[in-house]
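**Q** Show me the folded form of this:
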Amino acid sequence: MTPLTRFKQFLFKLWRRRGLSVGGAIALLIALILYTVPTLQRPPRTDLQRDLFQGVQYDRTVLDSPRPLVIHTLTIDLTVPGVRLIVSPGDPDHPGQTRAATTTDFLRQSRAQIAINGSYFYPFIENTPWDYFPHGGDRVYVLGEAIADGIPYAKPRTDWHPVCFGPTQRMQISADTTCPPDTTQALAGLPRLLISGTLPDRSANRKPYARTIAATNATGTTLWLIIVDGKQPFYSTGMTLMEAGQWAQELGATDAIALDGGGSATLAYETPDGPKLLNAPIHTKIPMTERTIANHIGIYTKPWD
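**A** This is a model prediction of the structure:
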């Protein structure tokens, strides 16, 4: 039985159990259409490995245990010539703030090859497909230190550890709340999932969730960017924090941190036909719908000849 069939049966049982009115039935039908059509556009639940660009390998891993999971992993060799990372800039007229954009909009504007969501932010509202904030261009506040092209635009905060990139394109997850003085690009997250090869005890948080994870090796020469799809029954329901740290460790990382997740978790890449999504983001409970978010990590690299 397919996930779509199960979902239809769930709605039918809900209809019969609650004795919905005609108006309720129409609303239920609209909800079914809104959910069904995008589910057909999600990446298939099949494993995939491909060299996406020079220095960038993409892996899609599908698991059925301990729950349905679709995991997207970028392995980025920062020593490859032409690989360069950026962070979305702040709003120069409003310190600590950015102009919100979707990941594909950022990819299009920056002309990078790959983009992924970044910092936690506020304010944020997600009530219905027509009642949410921010929209494109709205100003939002970034949580934790943020630096773009050497210009700081959001201040450090207690417990928020930044992901720092220096002029040599090496990466580190700071043990403090600030980056080294020569940092050119940075944004912050929490919690730290892997610290010098050791997994902190995150067992108190057992909630599976959509995750965005940044991880690195001991020398800072390899960057892993990981998206775990979530909030989508029968397709992918997400990872716990402990599982996310274990996944990064199994890849070979020594340090890892969670960036903004949930409906913000989005991974996109450039194609000859424009930006395409590699994962299945979910915003306002509609799959394949992007959230407008505060900032992003962009990756410039070269296509294969």
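
**Q** Only C-alpha atoms from now on, for both contacts and neighbour counts.
**A** OK.

**Q** And the next helix or strand past the helix or strand harbouring Ile257?
**A** For Ile257, the element it lies in under DSSP states H and E is strand 255-259. The C-terminal neighbour of strand 255-259 among helices and strands, as given by DSSP H and E, is strand 267-271.

**Q** What lies in contact with that next one?
**A** Applying C-alpha atoms under 8 Å, 6 or more residues apart in numbering, the contact partners of strand 267-271 are 103-104, 107, 112-117, 227, 275-279.

**Q** what about the residue nearest to Thr46 when sequence neighbours are not counted, how many neighbours?
**A** Closest residue to Thr46 apart from its sequence neighbours, by C-alpha to C-alpha, 6 or more residues apart in numbering: Val62 at 6.0 Å. Residues near Val62, counting by other C-alpha atoms under 10 Å, number 18.

**Q** Run through who's touching the host helix or strand of Val62.
**A** Using DSSP H and E, Val62 sits in strand 56-63. Strand 56-63 has contacts (C-alpha under 8 Å, 6+ apart) with 45-52, 68-77.

**Q** And for stretch 23-41?
**A** 4, 8, 11, 15, 285-288.

**Q** how about the residues you listed in TSV, adding distance to Thr221, secondary structure and neighbour count?
**A** Formatted as TSV, these follow (distance: C-alpha to C-alpha, whole Å; DSSP: H, G, I helix; E, B strand; the rest coil; neighbours: other C-alpha atoms under 10 Å):
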residue	distance to Thr221	secondary structure	neighbour count
Leu4	42	helix	17
Lys8	47	helix	13
Leu11	49	helix	16
Trp15	54	helix	15
Lys285	37	coil	17
Ile286	37	strand	22
Pro287	34	strand	23
Met288	32	coil	22
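
**Q** if you skip the residues just before and after it, what's nearest to the spatially most central residue of the chain?
**A** Among the residues of the chain, the one closest to the centroid is Ala265, at 2.7 Å (C-alpha atoms, centre = their mean). Once flanking residues are discounted, Ala265 sits nearest to Thr212: 5.6 Å by C-alpha to C-alpha, 6+ apart.

**Q** cool, and Gly55?
**A** In this structure, Gly55 finds its nearest non-sequential neighbour in Asp77, 5.0 Å apart by C-alpha to C-alpha, 6+ apart.

**Q** The structure of the following sequence is requested for comparison with the preceding one:
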Amino acid sequence: MKLQFPGHPKLIFSILTAGLLSMPIFLYVLGQFSRPPRTDETRSLFPGVTYQRAASSVPRPVMIHVVSLDLSAPGVRAMVTPGRQAGQRQAEATARTVSEFLNEFRVQVAMNANFFYPFRDETPWDVYPRSGDLVNNVGQVTSNGTTYSLPKNDWSALCFLAQNRAQIEERGTCPVGTVHAIAGNDVLVKQGTPVDLSPEAAKQDKPYPRTAVALDKTGQKIWLVVVDGRQFRYSEGLTIAELSNYIATQLNADTALNLDGGGSATLAVETPTGAQVLNAPIQTRLPLRERPVASHLGFYVGQGK
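**A** Have a look, this model is predicted:
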């Protein structure tokens, strides 16, 4: 005898719909329990490379991740995401997550870099770019001596010179002979002093996930700084003024540059099993979900090729 199940297709559809709608909640809860613990930590990652995690509750919960690199150490050298091949005029770059960049180019440490476009972040399903999509950078990007994204007026650039020394150019244009370069919108620290915000910018300065790079006076020590944000009671982010003050007073850096933040803010390191994300990125409000971005700053360390 054939059994009949009235309304069976509707029941299946309802179950599938409920499952899809609850998936972001499941991923959010899973991400919350997988984030780095809110404890301080300092450890050596590789020769000449140190990682520090700082958990603070003042003025609000915040997690700060810092990787410091000695550019004069043997085997330490920078790597910036290459552009697309000449003749492919639709866009400058192909979007990748920081982990994908680290694994593809076999660097040992990596972070996100330039602001970019186009960008859309509506829901976990309605986003652009996804990995492999075409994107453009804002400001100068140079990779292996080839500049494929031009400088932008009133923006600044981090330039890596042939002598394995770095400098921040406020004018946004790196000197001739630059091997690698990325760009950001604001200089945060100048000659060891935080740069004051304009009154208008200060009014709009809210806690946010942040990415920055900082240098010492010699240009041979560099700090990669990532601040987690948008995560209630875990890490709610820093303002630009707070980030500038932290870099100047806690890292004693001479200069610093603000890079793309928000859901782009990601810091990763190589492990025997592949990339490990050190912070808690927050793409589409989901903890530990990485955002594909246009450019990345990576470093080969020691035996890295």
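
**Q** one step back: mind telling me what the residue nearest to Thr46 of the first structure corresponds to in the second structure?
**A** With TM-score structural alignment defining the correspondence, Val62 of the first structure maps onto Ala55 in the second structure.

**Q** Report how many residues lie close to Gly82 of the first structure.
**A** By other C-alpha under 10 Å, 13 other residues sit near Gly82 of the first structure.

**Q** mind checking which helix or strand the residue of the second structure sitting at the aligned position of it is in?
**A** Matched by TM-score structural alignment, Gly82 of the first structure corresponds to Gly75 in the second structure. Here Gly75 of the second structure, judged by DSSP H and E, is contained in no helix and no strand.

**Q** And for the one 10 residues further on?
**A** Here Gln85 of the second structure is covered by no helix or strand, with elements defined by DSSP H and E.

**Q** any idea how far Arg130 of the second structure is from it?
**A** To Arg130 of the second structure, Gln85 of the second structure is 20 Å away according to C-alpha to C-alpha, to the nearest Å.

**Q** Specify which residue of those two has the higher count of neighbours.
**A** Arg130 (17 against 10).

**Q** which non-adjacent residue is nearest that one?
**A** Excluding the flanking residues, the one nearest Arg130 of the second structure by C-alpha to C-alpha, 6+ apart is Pro292, at 5.9 Å.

**Q** wait, the one you found sits on Val98?
**A** Yes: contact status for Pro292 of the second structure versus Val98: in contact at 7.3 Å, counting by C-alpha atoms under 8 Å.

**Q** These two: which has the busier surroundings?
**A** Comparing Pro292 of the second structure with Val98 by other C-alpha under 10 Å, the one with more neighbours is Val98, at 32 against 25.

**Q** residue in the first structure matching the more buried one?
**A** By TM-score structural alignment, Val98 of the second structure lines up with Thr103.

**Q** need the contact list for Thr75 of the first structure.
**A** 55-58, 222-225.

**Q** which residue in the first structure lines up with Tyr300 of the second structure?
**A** Applying TM-score structural alignment, one finds that Tyr300 of the second structure aligns to Tyr300 in the first structure.

**Q** helix, strand or coil for Tyr158 of the first structure?
**A** I think there's a mix-up here, since residue 158 of the first structure is Thr and not Tyr. Secondary structure for Thr158 of the first structure, judged by DSSP: H, G, I helix; E, B strand; the rest coil, is coil.

**Q** so what corresponds to it in the second structure?
**A** Per TM-score structural alignment, Thr158 of the first structure is aligned with Asn153.

**Q** Ala181 of the second structure -> the first structure?
**A** Taking TM-score structural alignment, the alignment pairs Ala181 of the second structure with Ala186 from the first structure.

**Q** wait, isn't its match in contact with His161?
**A** No: look at Ala186 of the first structure against His161 with C-alpha under 8 Å: they stay out of range, at 9.9 Å.

**Q** Among these two, which residue is more densely surrounded?
**A** Remark: of Ala186 of the first structure and His161, Ala186 carries more neighbours, 33 against 26, as counted by other C-alpha under 10 Å.

**Q** Could you tell me the angle between the helix or strand encompassing the more buried one and strand 255-259?
**A** Element membership for Ala186 of the first structure (DSSP H and E) is strand 185-189. Going by axes from the mean of the first three to the mean of the last three C-alpha atoms, to 10 degrees, strand 185-189 of the first structure is angled at 80 degrees with respect to strand 255-259.

**Q** hang on, the earlier thing: of the contacts of strand 267-271 of the first structure, just the buried ones, ChimeraX syntax please.
**A** In ChimeraX syntax, the buried subset of these is picked out as below (16 or more other C-alpha atoms under 10 Å):
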select :103,104,107,112,113,114,115,116,117,227,275,276,277,278,279
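
**Q** mind listing the helices for the stretch 101-250 of the first structure?
**A** 103-110, 241-251 (DSSP state H, counting those that start in this stretch).

**Q** so what's Met123 of the second structure closest to, chain neighbours aside?
**A** One correction, residue 123 of the second structure is Thr, not Met. Thr284 (6.3 Å).
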